[in-house]
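> sequence plus the predicted model coming up.
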Amino acid sequence: MWSTPSLMSHPLRRPATPMPFCLKSNSKAWVPLAKAIALSRKSSVMINKSRCVEPLFCCTHPTPQLSHSDSSMPRLFISHTVPNVPPALRMAKPALIALALTAGLFGGAPSFAANAALAPVAGEQMLDRIVAVVNQSVITQRQLNAQIQLVATQNKIPVNQLSPSDIKQLQERILDRMITEKVELERAKQIGITIDDTRLDDALSGIAQRNGMSLSQLQQAVTNQGDNWTGYRESIRNQIMIDELKRREVFERVNISDREVDDYLKQYTGANTETTEYHLAQILISVPENASPSQVETAKKRADAVLSALKSGESFEQVSAERSDAPDATKGGDLGWRDLSRIPSLFIDTIKSLKTGEVSDLIRSPNGFHIIKLVGERTASTNSAVLTEYDAEHVLIQVSSQRNAAQAKAEAESLRQQIVSGKASFASIAAKYSDDKGSAAQGGQLGWVKPADMVPEFGAMLEKTPVGQISPVFQTEYGFHFLEVLKTHEVNVPTETLRTQARQAIGQRRADEDLVNYIRRLRAEAYIENRLTGTINDSSAQ
């Protein structure tokens, strides 16, 4: 078995896997389950609002730049990294979610629903309709619209400027991933995965603690914004169940021998050696298992169309969200930083030939057709017995619905200047203005951190900021920061730690491949009726 490290507690740190999160709608237009199944053969359902309950809709989070403000309450940034869930070991972006205090995420029907492509027929008011049936569960148009709005916000997709065909593609991609989540949750229940209230309370307490609140304060914040605390708890419970499913049925089944670890250390590590790391993104057009020649040809045509769109100048992130079949599609296909040990050998020569910003031609694998983008390249130390840790403090100013990027940067510059000029202390500025509420409660202090544990831009700034000086304002995916390094020290890394890291790197590479195949198998065994595409997968009929 390969082991997993404990989860890092601070939101700027890169946890080993992005934790999912759920959002709950206050919308009252919802189909009771029994009625929905009874009407499942109809293409559209007109609902009586007086007979409705509130739905939950879930997604896996990727991007933290969601910020809302309210005149009566401060902004709250809730980190949904769930304790006691062994991660998938990917050095990925951490999962932050804004606990929205105005309508938009937790408020009424999402604004995307007003798009003409989703509007009801003239003269009718379509409150909701079923867009997919997954075994005995359903997904409604309202739930789908909410996820589209979230993905569009995260990937800066100009929804109102999309053509009807582009909107259709985006809907189909996102619905497909919602179907996958339904299938995963049903499998988790089927094999007896349950999350008791004690474990759930521990997870919620961790969320509260990372945001400078007690559990009762978190509950009050959720309630104050008009959300149901019971529903919020259940959405987090469901996500822990899905993570536990992946841990049991994929990650724990990856076995790595000591010989493999020895070979890895010999090949990829060594005192004071350096290796090249590649920041990659991908688009995958999948091919079914045992695909017929016509199915392969259809997938190839899709892939060629995607490649043409990229070469014509379309955004890689937008095309990924709309058309990619990869699990990370809604994150722009971002695979993070990887050294050669964590890149499939099939892709290595192609990646080495790319320049930063370039996109590959089609790469055929057993899973389908891949398009790889080289986002960045850097040199990093693979193994050093001595590592430098930094005692640092920082201030974060996020972009929000009330503050665009230019305004956020200007505010950060102004706050930094107040500290440099001696008009205010770092601690007072952080406590009053920083949008990282977890560290703000400590005057901006992060404690001892390693650059490799932080998001790349933050880690790089730590390394080049002299002790006792305040860095320039810099940008990460979370917003605009400035930091101060209070002191540094060196720590020795035990040999066993290096072996654990090697085992994790090997395990991650295998688990990435195994997880794709596992999800594909779960879907193949389920009854799935996708009403957007008009397709039905019925394993019982095969």
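Perfect, I can see it now. Numbering: from 1, shown residues only.
> only C-alpha atoms from now on, for both contacts and neighbour counts.
Fine.
> elements contacting the longest helix that the chain contains?
Ranked by residue count and defined by DSSP state H, the top helix of the chain is helix 495-524. Secondary-structure packing of helix 495-524 (3 or more Cα pairs under 8 Å, 6 or more residues apart in numbering; DSSP states H and E): helix 164-190, helix 258-268.
> included below, for side-by-side comparison, is a second structure:
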Amino acid sequence: MVITRTSRGHHRASAGRRRVAVGSLLACLLIASAPAASQTPIQELDAIIAVVNDDVVVRSELDTEIDLILPQMQKAGTPPPPRPQLEKQVLDRLILKRLQAQRARDLGIQVEEATLNEALTNIAQRNGLSLEELQATLEAGGIRFADFREDTRSQIVTSRLQNQEVVNKIQITDQEIDRFLERESSRLIEREQVRLQHILIALPENATPAQVQAAEAKAARLVARLRGGEDFAKVAAAESDGRNALQGGDLGWFEMGAVPSLVSELAFTMAEGDISDPLSSPSGYHIIKLNEIKAATPADVVQTNARHILVRTNELVSDDDAKRRLEQLRMRIVGGEDFATLARSNSDDTGSALKGGDLGWVNPGDTVPDFEEAMNALPPNGVSEPFQSPFGWHIVQVIERRNQDKEGEFMRIKAREALQRRKAEEATEEWLRQLRDEAYVEIRLDEDAQQ
């Protein structure tokens, strides 16, 4: 049994243990009260394999998650590791998902059914299927559509949570963009994106010299095996402690400026297929493979002329109040009333309210992600439904769009996007680590295996 705990997590854990104890006692009472001659078969209780703050993860959840992951690994051509290693990897993922779900619940983050249905429809369309065909395909592959639906809901909640807690708080200054372009503009155009694979040999906090030496030696052995021709994805799935191990260590595509700091220099010099030497960081030893390279293809910059109305929340104005007020304003605008007039008298963004809510020409990356996403989804003259950003609640109208073929402006936008992604990747990793460190986590996977 593995337990991690902080003082804050201990209080939550006590509630979790009481909940488990009461559940166990109730099960015993139910069994004891059953007639001895009853022919009703006794169902095996779902084993608890982890306690996460005041919640638990049970064996059936682990099995369901593995059933979802195995087809993904098969599609990616990644052989699964032995079952015990696979269960450990998947349980670690479930614990992080549970912690994020708990945090999202505390913050009141939810996914509307309409949003979930739209996401599922988009997934089906990207695969050239209708929603009904997607369901049939999943079921034929042994995946319950209800499980896939809830997994999609969880991913949307997690994305919203990370945007709220991490991404929307990231600030990129003009000075940072200038420095970035001075250092990396020419190389950014020459090599725009790289696809990386990753293996992590993790070290515990305050690792002993013996633990460091053992991790370094293991990393060196893995590098030798990989350079000797072993499949990176297979080795990653079996040996890596990283979050992407079950995807064969695939980290996906990175803009050059968004490559994690640890390998930002190597990403410019490694050739396709190269395997790095072991790289040391506080979290352990890392092995990187540069899988693919994409050259840049500059394109026109799409600018949006938009205007908005902002309602901020405070002690007197709740989220529901702000949303309801904006819904009423939107109905008046759709009914023919002038957006600019309503913005002047109702918007809490005093800077733009004086101009009828006009934001001028907006470049990609100029606004926070929540605002940009809502704006980009609109056609010209379209008015959004109320949506929330770190500044409050908005409705936005797109007046028109234009393409700007400006190389300098294009480069600044690419630089901003790269810096945003780099900071977001590093900040999210740190945020997840803090979330785990502040939680009470008790792992009982070994006990379940012994039973």
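Everything's here; your move. Everything numeric here is computed off the predicted structure, so don't read it as measured data.
> what's the helix or strand where S235 of structure 1 lies packed up against?
According to DSSP states H and E, S235 of structure 1 maps onto helix 229-249. Secondary-structure packing of helix 229-249 of structure 1 (3+ Cα pairs under 8 Å, 6+ apart): strand 21-24, strand 56-59, helix 164-190, helix 197-210, helix 215-224.
> post-alignment, that helix versus structure 2, mean distance?
Comparison of helix 229-249 of structure 1 with structure 2 after fitting gives an average deviation of 2.8 Å (mean Cα distance after the TM-score superposition for structure 1).
> quick one: buried residues of that helix?
With burial defined by 16 or more other Cα atoms under 10 Å, the residues of helix 229-249 of structure 1 counted as buried are 229, 231-247.
> same deal with stretch 525-542 of structure 1?
Residues of stretch 525-542 of structure 1 classed as buried: 526-532, 537 (neighbour count, 16+ other Cα under 10 Å).
> secondary structure added to these, as JSON lines?
Shown next, in JSON lines, are the buried residues of stretch 525-542 of structure 1 (DSSP: H, G, I helix; E, B strand; the rest coil):
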{"residue": "A526", "secondary structure": "coil"}
{"residue": "Y527", "secondary structure": "coil"}
{"residue": "I528", "secondary structure": "strand"}
{"residue": "E529", "secondary structure": "strand"}
{"residue": "N530", "secondary structure": "strand"}
{"residue": "R531", "secondary structure": "coil"}
{"residue": "L532", "secondary structure": "coil"}
{"residue": "N537", "secondary structure": "strand"}
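> quick check: the two most widely separated of those?
The span of these, defined through Cα to Cα, is set by A526 and L532 at 17.6 Å.
> could you check how far R179 of structure 2 is from T269 of structure 2?
R179 of structure 2 sits 21 Å away from T269 of structure 2, going by Cα to Cα, to the nearest Å.
> ok, which of the helices and strands packed on helix 229-249 of structure 1 comes nearest N367 of structure 1?
helix 164-190 (16.7 Å).
> what's that closest one packed up against?
strand 56-59, strand 130-134, strand 137-140, helix 141-154, helix 229-249, helix 316-323, helix 495-524.
> so L346 of structure 1 is in which element?
Per DSSP H and E: L346 of structure 1 is located in helix 345-353.
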